[in-house]
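In: When you get a sec, could you give me coordinates for this:
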Amino acid sequence: MEFPLRNNRQNIINKKNISILIAITLILFTIVRLSYPFLKYSSKNPEEIYPPYHAEDESIKIKDQDYEKCDISTGEWVPNPEAPYYTNKTCWAIHEHQNCMKYGRPDRDFMKWKWKPDGCDLPVFNPYQFLDIVRGKSLAFIGDSVGRNQMQSLICLLSRVEYPIDVSYTPDEHFKRWSYVSYNFTLAHYWTPFLVKAKEEDPNGPTHTGLFNLYLDEFDESWTNHIDEFDYIVLNAGHWFYRPAMYYEKGRIVGCRFCQIPNITDFPKTYGFRRAFKTAFKAINSLENFKGITFLRTFAPSHFENGLWNQGGNCVRQRPFRSNETLMEGENLDLYMTQMEEYRVAEREGKKKGFRFRLIDTTQAMLLRPDGHPSRYGHWPHENVTLYNDCVHWCLPGPIDSWSDFLLHLLKMEGWRSHKERNSLA
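Out: Got it, this is the predicted structure:
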């Protein structure tokens, strides 16, 4: 008679122990999951981990005048004391060479500005709105490391809502894919600094920055074969065209850029730049199944002063220019106008086939931001590195966070266009 009683008591105890273990496990799992994005960081200030939350961020407001009248390409930088909306301690996506706060940049004001277009307002990026608009869609950044810089900025801005998981098809860091699971949204980056087929001929080259063979009339299939699936692509290129290159067309050399080889014509950088964009746009317009929107993000000027990039030039300013303090001129103007001319041609050709091209015109805004580059704050002072002062890329947090303001505005414009078209057909 004792055995059944003993067994019953033991069963009850076992069940209680199992219940307790399950409860503890669930609690631990919840805590770990909630804190996972921040496990890499330690901070005594809760606001550094959880950026300020504003309830109005979740509302989407559409006003006719915001879409019909606002030219966001010209304006001024105005103070924004609420910025930044993330820190280098809350976002793991910041590339080391753009992590200016980690490497000792002493000033902070360069993070506290926002772009104010002439005659209208451009709202600060709203991560809730953005993710709601792109729910179930995909976006790819195609271009060089400044494009990757932009993608990482976007990931950091979206970190207030959700962190993505890496779903890359390859370990190659030049081709990354991220998934926002809750929104079924995919973000990607395709590394193609020249936009066309290219090969490094000499890693040293005449200026110790490499000599590249550019096949200016041939598609770079590393991205052109993979963009059918995307709803949005953001194209960019620029700074790599300063490097020495051999120009090929129809399989033969037609000239070069600063190759210093006898009997080969030395073309200006705009020659290769123009033909590369012409070919990239041709690739997009020749796609059979692409139904997405192509955004061109215009050239972002560098800000080397007191010397070229490889001759001691630096960027140490600590505030933006006013629009009347500098002009777009010289090579900056040449590259910008070359892009715009090829964009307009592609836009007209694409329209005949039902393709959509849109412009993220950030050139004037970024011309005014000499204070936003890493300079020497992309590594520790004692490190023996071969890097030059970086006046090409942008600190994160920093001025290029505003590029997401531009992008979201344009996405909302697309929604407004669709809304008007539906109403006109009703």
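In: Only C-alpha atoms from now on, for both contacts and neighbour counts.
Out: OK.
In: Can you list the residue ranges for strands in the chain?
Out: Taking DSSP state E, the strands of the chain run over residues 75-79, 113-117, 138-143, 165-166, 175-180, 185-191, 196-202, 211-219, 232-235, 245-249, 252-257, 293-297, 356-360.
In: Mind putting these into JSON lines with mean neighbour count?
Out: What follows is the strands of the chain, written out as JSON lines (neighbours: other Cα atoms under 10 Å):
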{"stretch": "strand 75-79", "mean neighbour count": "18"}
{"stretch": "strand 113-117", "mean neighbour count": "21"}
{"stretch": "strand 138-143", "mean neighbour count": "24"}
{"stretch": "strand 165-166", "mean neighbour count": "13"}
{"stretch": "strand 175-180", "mean neighbour count": "19"}
{"stretch": "strand 185-191", "mean neighbour count": "23"}
{"stretch": "strand 196-202", "mean neighbour count": "17"}
{"stretch": "strand 211-219", "mean neighbour count": "23"}
{"stretch": "strand 232-235", "mean neighbour count": "23"}
{"stretch": "strand 245-249", "mean neighbour count": "23"}
{"stretch": "strand 252-257", "mean neighbour count": "18"}
{"stretch": "strand 293-297", "mean neighbour count": "21"}
{"stretch": "strand 356-360", "mean neighbour count": "19"}
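In: out of these, nearest to Phe130?
Out: strand 185-191 (10.6 Å; Cα to Cα).
In: Which neighbouring elements make contact with the closest one?
Out: Secondary-structure packing of strand 185-191 (3 or more Cα pairs under 8 Å, 6 or more residues apart in numbering; DSSP states H and E): strand 138-143, helix 145-158, strand 175-180.
In: let's see this one next to it:
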Amino acid sequence: MRFCYSLALPILLALFIIQTEQSVYNETGLRGKKLGGGGTCNLFQGRWVVDSSYPLYQSSSCPFIDPEFDCIKYGRPDKQYLKYSWQPDSCNLPRFNGLDFLKRWRGKKIMFVGDSLSLNEWQSLCCMVHEWVPNSRTKYVRTNLISSVTFEDYGVSIMLYHSVYLVDMVRESIGTVLKLDSIMGGNAWRDADMLIFNTWHWWTHTGNSQPWDYVQDGTTVKKDMDRLTAFYKGLSTWARWVDTNIDPSKTKVFFQGISPTHYQGREWSSASKSCYGELGPLTGSTYPAGEPSASLVLKKVLSSMKKKVYLLDITTLSQLRKDGHPSAYSGDHSGVDCSHWCLPGLPDTWNQLLYAALVM
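Out: Sure thing, here's the model as predicted:
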């Protein structure tokens, strides 16, 4: 879905405010130990390398994958996209160990909160863990609001709370209102031992694909507003909720960074292409189009928070994976999907980085 927006001047100025040392962990907090010792490395700066040990599981062996992510089942002919691993420049990611993950989080609740990209990552993590304990008793529940996979032998529940904006959408007499300063759904998040938040994808939707009729900012109700401004305001409401309601000694909080789309080939210097037919990642460690504005807004909000929120800064490494989308191999869905990701695939790397944050 294409749309136009302008970046409001106050936000543009705010993005370049010098960050304080106190807030640095919220922006780039996940670091590994450098190879050979001495100092740390940025886990999100690196390149994609061919790895014959991948993928980490087979889609046919995982009972949790939705059709729209099951690219192999729905006819994707190439397989090379499955054979890449993320290599940070100066350190190695720990290999994911699902049994270790379950033992570390025995008796705990892990909750993803967000849109269909959270669904993508949630199903990935469930598959990665299941691959390690295929005979473990599991309880699988799917509903429109809350879904879960519970590994009953360990008492670990990996949950998904569906909230595309994090802030509320409420049906009122005038229609559906997106309330930028309200989070009623947060009551369901309080009991989780780990929270992984995500939002952005739906903020760009307009026309018939937009699920709300009006947007409310304080007491002001509008038909529309600048989408980055709305995103900033909604995300700031979420940040205040976390600062007010979360005890970091009891709950570890992550934010899944902005997941990119690949509908416009000109972003990687190929103007006539989308993700369809792409067979491999971009080489190198930078993306020609640069960092998206939404990612800058996210980092600005995180840097202002009082409580620790660890950013899974997956944007650039995901931008390089123009080959990782379902494209035309997305179940019964029509068209080309360059927003979501095949499973197995890129979200497995997101979860490897999540695992690294827990063990390094």
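In: Can you calculate the TM-score here?
Out: Overlay of the two chains. TM-score (TM-score structural alignment, normalised by the length of structure 2): 0.79; 312 aligned residues with a Cα RMSD of 2.7 Å.
In: Quick check: which of the helices and strands packed on strand 185-191 of structure 1 is nearest to Cys120 of structure 1?
Out: helix 145-158 (23.2 Å).
In: what's the average distance of that closest one to structure 2?
Out: Here helix 145-158 of structure 1, set against structure 2 after superposition, deviates by a mean of 0.6 Å using mean Cα distance after the TM-score superposition for structure 1.
In: Residues in contact with that helix: which ones?
Out: Residues outside helix 145-158 of structure 1 that contact it (Cα atoms under 8 Å, 6 or more residues apart in numbering) are 85-86, 91-95, 125, 127, 141, 163-164, 189, 191, 193, 235-236, 392-394, 396-397, 400-401, 403-404.
In: Select, out of the strands of structure 1, the one closest to Ala23 of structure 1.
Out: strand 165-166 (27.2 Å).
In: Check the alignment and tell me where Glu278 of structure 2 lands in structure 1.
Out: The equivalent of Glu278 of structure 2 in structure 1 is Arg317 (alignment by TM-score structural alignment).
In: Equivalent analysis for Arg47 of structure 2, please.
Out: Under TM-score structural alignment, Arg47 of structure 2 pairs with Glu76 in structure 1.
In: ok, the nearest residue to the match of Glu278 of structure 2 once chain neighbours are set aside - contacts?
Out: In space, and not counting its chain neighbours, Arg317 of structure 1 is closest to Asp371: 4.8 Å by Cα to Cα, 6 or more residues apart in numbering. Applying Cα under 8 Å, 6+ apart, we find Asp371 of structure 1 in contact with 110, 315-320.
In: from those residues, which would you call buried?
Out: 110, 315-317, 319-320 (16 or more other Cα atoms under 10 Å).
In: from memory Val164 of structure 2 sits against Phe112, does it?
Out: No. Using Cα atoms under 8 Å, Val164 of structure 2 makes no contact with Phe112, being 11.5 Å away.
In: before we move on, back to that, looking at the strands of structure 1, spot the one closest to Leu34 of structure 1.
Out: Closest among these, using Cα to Cα: strand 165-166, at 14.4 Å.
In: Contacts for the closest one, please.
Out: 176-181.
In: mind listing the helices for the stretch 201-350 of structure 1?
Out: 221-224, 269-285, 330-352 (DSSP state H, counting those that start in this stretch).
In: got the ones you listed as JSON lines, with mean neighbour count and distance to Arg105 of structure 1 columns?
Out: Formatted as JSON lines, those follow (neighbours: other Cα atoms under 10 Å; distance: least, Cα to Cα, whole Å):
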{"stretch": "helix 221-224", "mean neighbour count": "17", "distance to Arg105 of structure 1": "36"}
{"stretch": "helix 269-285", "mean neighbour count": "22", "distance to Arg105 of structure 1": "33"}
{"stretch": "helix 330-352", "mean neighbour count": "17", "distance to Arg105 of structure 1": "27"}
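In: can you redo the ones you listed as a markdown table with distance to His303 of structure 1?
Out: A markdown table is the format used below for these (distance: least, Cα to Cα, whole Å):
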| stretch | distance to His303 of structure 1 |
| --- | --- |
| helix 221-224 | 30 |
| helix 269-285 | 18 |
| helix 330-352 | 10 |
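In: Can you say which of the ones you listed is nearest to Glu421 of structure 1?
Out: Glu421 of structure 1 lies closest to helix 330-352 among the helices of the stretch 201-350 of structure 1, at 16.3 Å (Cα to Cα).
In: quick one: the closest one to strand 293-297, angle?
Out: 170 degrees (axes from the mean of the first three to the mean of the last three Cα atoms, to 10 degrees).
In: And the residue nearest the centre of structure 2, how close does it get to Leu13 of structure 2?
Out: Centroid-nearest residue in structure 2: Gln256, 3.8 Å away (criterion: Cα atoms, centre = their mean). According to Cα to Cα, to the nearest Å, Gln256 of structure 2 and Leu13 of structure 2 sit 24 Å apart.
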